Every structure is written in structure tokens, then in C-alpha cells.
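# Provide a 3D model corresponding to the input given below.
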Amino acid sequence: MSGVPEGFAYRVRKNGDVEVLHHGRAAVVLRGAAAARFLIDVESDDPQELMARVSGNYKHGNERTAKNHPRNRRR
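Next up, the predicted model:
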């Protein structure tokens, strides 16, 4: 496990909204200024990391704790 976000994609709708997809499913829709800012930032930054951040699916901080929980040890 590399820790790098993956599986994200985005598409721009006809009305200018940006839909961020995670493994083919809609994660978030950005509208207006947020959509415009996203389109600018996606060109200069790491697109996968940026899409993970805007979708809220980014480094929750409990990954190691959950992995070591007794309920998850046998997995």
C-alpha cells in the first residue's frame, strides 16, 4: 500500500460544474467558483491528491489505529 490516492477522475458538465468520481461513482460536485478554482489547480498540482482532498476522502488519521483494532487484525 503506497498511501497515494488513486481511482479518482473528473468530468466537466455542460453547465460548468465539475463532477469528481471515485472508482466510477460520483464523490462530489463542484459548482461556481469552486469548480473554476479546481480546474486551475488540477493543471498545476497532483490531480489524484487534489481530487481526494476535495472529495473529503483524504488522510483521516485513523488508518493505523483501525488496522490494529482487534476486530480487524484477522483481515
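
# contacts and neighbour counts: CA atoms only from here.
Noted.

# quick one: Met51 from Glu43, how far?
Computed with Cα to Cα, to the nearest Å, the distance linking Met51 and Glu43 is 12 Å.

# what about these two, which has more around it?
Taking other Cα atoms under 10 Å, Met51 and Glu43 do not tie; Met51 has more neighbours (26 against 9).

# I'd like the structure of this one too, to check against the first:
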Amino acid sequence: MGEAGGFEWERRKNGDVVITHHGRRATVLRGRRAAEFLDDVGAGDDQDLMARLTGNYKRGNERDAGRHPRNR
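Prediction:
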């Protein structure tokens, strides 16, 4: 399975966190979600965390799609 990559984040003066993917804005975290993100960002793999928050990650059904009759 591929790894998440291409994510960057920046913190604004008002406390919001903007997450971009390959230079395009993916999401903006505000309030409690932004604070939780800032706490978690240094604890593990930042790329996977940002992929999960933006919804940009593999869902596990890609392998099954190849066996569907429509895709043969």
C-alpha cells in the first residue's frame, strides 16, 4: 500500500491550522481540532495524521475493485 505524502501544514495567527496537499488547501482545522492536531503532530507520522484528517487515504477497497466484472 502506498504511503501518504505531499502534506504540509501552517499555523495562522488566530490559531487555525491550514493543511495543504501538493500546494492546494485540503482542510482548515479550528478550535479544539486545531489544538489536538498541534499536540499530536510531533508524536508520530505527520503525513499519515494529515491524510487521516483530510480524508485523503486509501480505504482498502482498491484491491477488490480489480476483481469486479465491470473492471475486467
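
# Fetch the TM-score of the aligned pair.
Between these two chains, after superposing, the TM-score reads 0.84 (TM-score structural alignment, normalised by the length of the second structure); 69 aligned residues with a Cα RMSD of 1.5 Å.

# which residues does the most centrally placed residue in the second structure contact?
Nearest to the geometric centre of the second structure sits Ala51, at 1.8 Å (Cα atoms, centre = their mean). The neighbours of Ala51 of the second structure, taking Cα atoms under 8 Å, 6 or more residues apart in numbering as the test, are Ala4, Phe7, Tyr57.

# which stretch of helix or strand covers the closest residue to Arg13 of the first structure other than its chain neighbours?
Once flanking residues are discounted, Arg13 of the first structure sits nearest to Glu19: 7.3 Å by Cα to Cα, 6 or more residues apart in numbering. Here Glu19 of the first structure sits within strand 18-22, counting by DSSP states H and E.
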